[in-house]
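1. only geometry, no sequence info:
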């Protein structure tokens, strides 16, 4: 009995030891190596450290990249914007009316033959400038020279007959006094003498007509001008009744411009014209950008066109440089008055926002409430360039009085000499830093202005 209990106890203890050994094996890490070796623990530690190190490196790399981008963006935001600037000017500005006009020749003459005959020569070139009295064409003069000589011969003949007729009339007068011939015979002889005198007068007129026709064989220019394209070549037979002429001469100096004015502007124009004021008229090209010539108002038509409500006006230009040409389309500016000491800016400088018209005024230094060094929330301090003048802009409200395509007259807001931005406003706001450059002066700037208001895009911030 005691032996049986002993065996049972040993069996239970062996089962418990086996179960304990099994649990110990399950609780150990699945790392190969010698059982109970510390190498497994070090391998686990190294793996954990590698994972943690890689994560830290990745985080720091991303942070550095973000910092670089932020620094670049901050530097770009702090970089001055390039702009063009111009000075506010004070000068005399003419006030004018604008119109569309057509250049017309001051005189145009179609040269025609006044006699029939063969065209012998045209001694001028097409496009040649000719003077008044210069020969333009010659018709064959031989038939007309012969007609003149024939008329002159007839005159000599009739003059001889007249001498004989007068002598006969005197003889019959003496015979009538002696009672040898009748009164009727004496009167008949006196009539014959009178007819002879009439023939002489007729012959003289024929001679003058022949001289005129002979003179018509040479065609002279009636005006100073320029010869157009030739219509008939030498050698052709021409007639006085021909519809087309030989050529056309056009007077270009002076030259005229015909334009129209609205009827509501007519009273002011007529008032100044009737007062003896010389109204200056300026001609510009089709784009109204290039000044072509200056002239004066010659006349205004005597009636208004009821269809358009306009009246025609004519201006004359010396045109010494030939800038104006017949049938050329021009923009006309009729100057009515001059505004002295006007404050003028380029139209490109004028902006319009919720506060009305404004300009960007150039200032020297740093914008208000802006430190000398600007620091980003997560970035380093950005130092401004040393020994370099800094500029910024402020939006300045202005009052527009008069405006034209390129110039604006102001009645307040800026003063002569102020620097204003004329190009590059689309990237600006109130207080923006800028890098200014002087704008080039355009031809025609500051010459004229007219009633109106110019608006451009952009708003002050």
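-> Arrived safely, thanks for sending. Keep in mind that this is a model prediction, so the values were computed, not measured.

2. contacts and neighbour counts: CA atoms only from here.
-> Will do.

3. Pull out the buried residues from the helix or strand harbouring residue 184.
-> Assigned by DSSP states H and E, residue 184 falls within helix 183-216. Burial within helix 183-216, assessed by neighbour count using 16 or more other Cα atoms under 10 Å, is assigned to 186, 189-190, 192-193, 195-197, 199-200, 202-204, 206-207, 209-211, 213-216.

4. helix or strand right after that helix?
-> With DSSP H and E setting the assignment, the helix or strand that follows helix 183-216 is strand 218-220.

5. Okay, one more to line up with it:
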């Protein structure tokens, strides 16, 4: 019992000592220390300006360059190559002589046809003299009407013969013109598939060479059918333009829409569009793939950096900053363009919008602007 009493006494004394320590400020006469008020939270953010400016309505796609004119040169007569007058891959102008073919056989046939024509003309002259002679004699009663009629018939036959001779001669001259092969239009020619001495004929499947027109050229690409109506309106107004860029080079050419295919592909919902590019420096080469940008029209709009746009269950919104406070502003996005979002409602332009630090913001959060990162 004495041991229990001692333990209880010690516990009571310990509790009293603790209570005295905790209340020492009061029995010492000292005033309690006041706690500092919590500081309002300030979030550091990056800002950008909403701008109202002209924004193109465009469509990006992959296109293929094709020549407007392309011709495979072939021989129209059976003969041999005498001369080749160009270097492989060279630029040629319309009318340039490219190949000379052996024409000796045709030359001989032309001389023969000219000889036949001269002979028949001489016979016609004799027949016409007979007609005049018999016509004079019939008036004097020195010949019969049969002789006059026969002379006229012979003259008429020779007139027809001469016409046939002239036609044969003209045909041979046309055949001779085929022995000089010239460029039908300006462009760039391929390598020559035949050399001097090769025998060529119209039935050959391999072309002597191929010429492609290089300026202007076509660029064909596909666009979604939803753009078709706007494109047709823009074509009627003459406001369309096409920019074709070679990937990884930055080299590009511009032009306009030349044609829209008359059918939409029902399996893909795409329609083929063909643009015509001036291509004076031969930047675009037939057959290459290019990145195309079809600019349908340009219109005024409010734009903000796309990174400023946030999404929620109720729709898109941005954080605007006014008087150092963040505010939630719902917006409607029409489309994006080169890292910018086009706003159709919610912003009037000139507002400060948050482009970095949105995760720490709520309505009314105090913010302070920090410099934007280089290249942002």
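-> Sure thing, it's come through. Everything numeric in this text was worked out from a predicted model, so none of it was measured.

6. hang on, the earlier thing: return the distance of the helix holding residue 184 of structure 1 from the chain's centre.
-> The offset between the C-alpha centroid of helix 183-216 of structure 1 and the centroid of the whole chain comes to 70 Å, using Cα atoms, centre = their mean, to the nearest Å.

7. Stretch 269-288 of structure 2 too?
-> When C-alpha coordinates are averaged (Cα atoms, centre = their mean), stretch 269-288 of structure 2 and its chain have centres 4 Å apart.

8. Endpoints of that stretch, how far apart?
-> 24 Å (Cα to Cα, to the nearest Å).

9. who's in contact with that stretch?
-> The contact list for stretch 269-288 of structure 2 (Cα atoms under 8 Å, 6 or more residues apart in numbering) reads 64-67, 214-225, 228, 242, 246, 251-261, 263-265.

10. Among those residues, which ones are in helices?
-> Among the contacts of stretch 269-288 of structure 2, DSSP state H puts residue 228 in helices.

11. re the thing from before, what range does the helix holding residue 184 of structure 1 cover in structure 2?
-> Here helix 183-216 of structure 1 aligns to structure 2 at residues 145-178, judged by TM-score structural alignment.

12. Same question for stretch 53-62 of structure 1.
-> Under the alignment (TM-score structural alignment), stretch 53-62 of structure 1 falls on nothing in structure 2.

13. which ones are touching residue 230 of structure 1?
-> The neighbours of residue 230 of structure 1, taking Cα under 8 Å, 6+ apart as the test, are 126, 246-248.

14. hmm, I was thinking of residue 360 of structure 1
-> Taking Cα under 8 Å, 6+ apart as the definition, contacts of residue 360 of structure 1 comprise 349, 393-396, 420-421, 425.

15. got it, and residue 43 of structure 2?
-> Residues counted as contacts of residue 43 of structure 2 (Cα under 8 Å, 6+ apart) are 357, 360-361, 365-368.

16. Buried ones only from those residues, please, as a PyMOL command.
-> To isolate the buried subset of these in PyMOL, counting by 16+ other Cα under 10 Å, use the following:
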select buried, resi 361+365+366+367+368
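
17. At which residues are the strands of the stretch 201-350 of structure 2 located?
-> 209-212, 217-224, 241-245, 252-260, 270-277, 289-305, 310-312, 315-322, 325-330, 332-337, 340-345 (DSSP state E, counting those that start in this stretch).

18. want to throw those into TSV with distance to residue 184 of structure 2?
-> Written out in TSV, the entries for the strands of the stretch 201-350 of structure 2 read as follows (distance: least, Cα to Cα, whole Å):
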stretch	distance to residue 184 of structure 2
strand 209-212	9
strand 217-224	17
strand 241-245	28
strand 252-260	23
strand 270-277	21
strand 289-305	27
strand 310-312	60
strand 315-322	59
strand 325-330	63
strand 332-337	44
strand 340-345	49
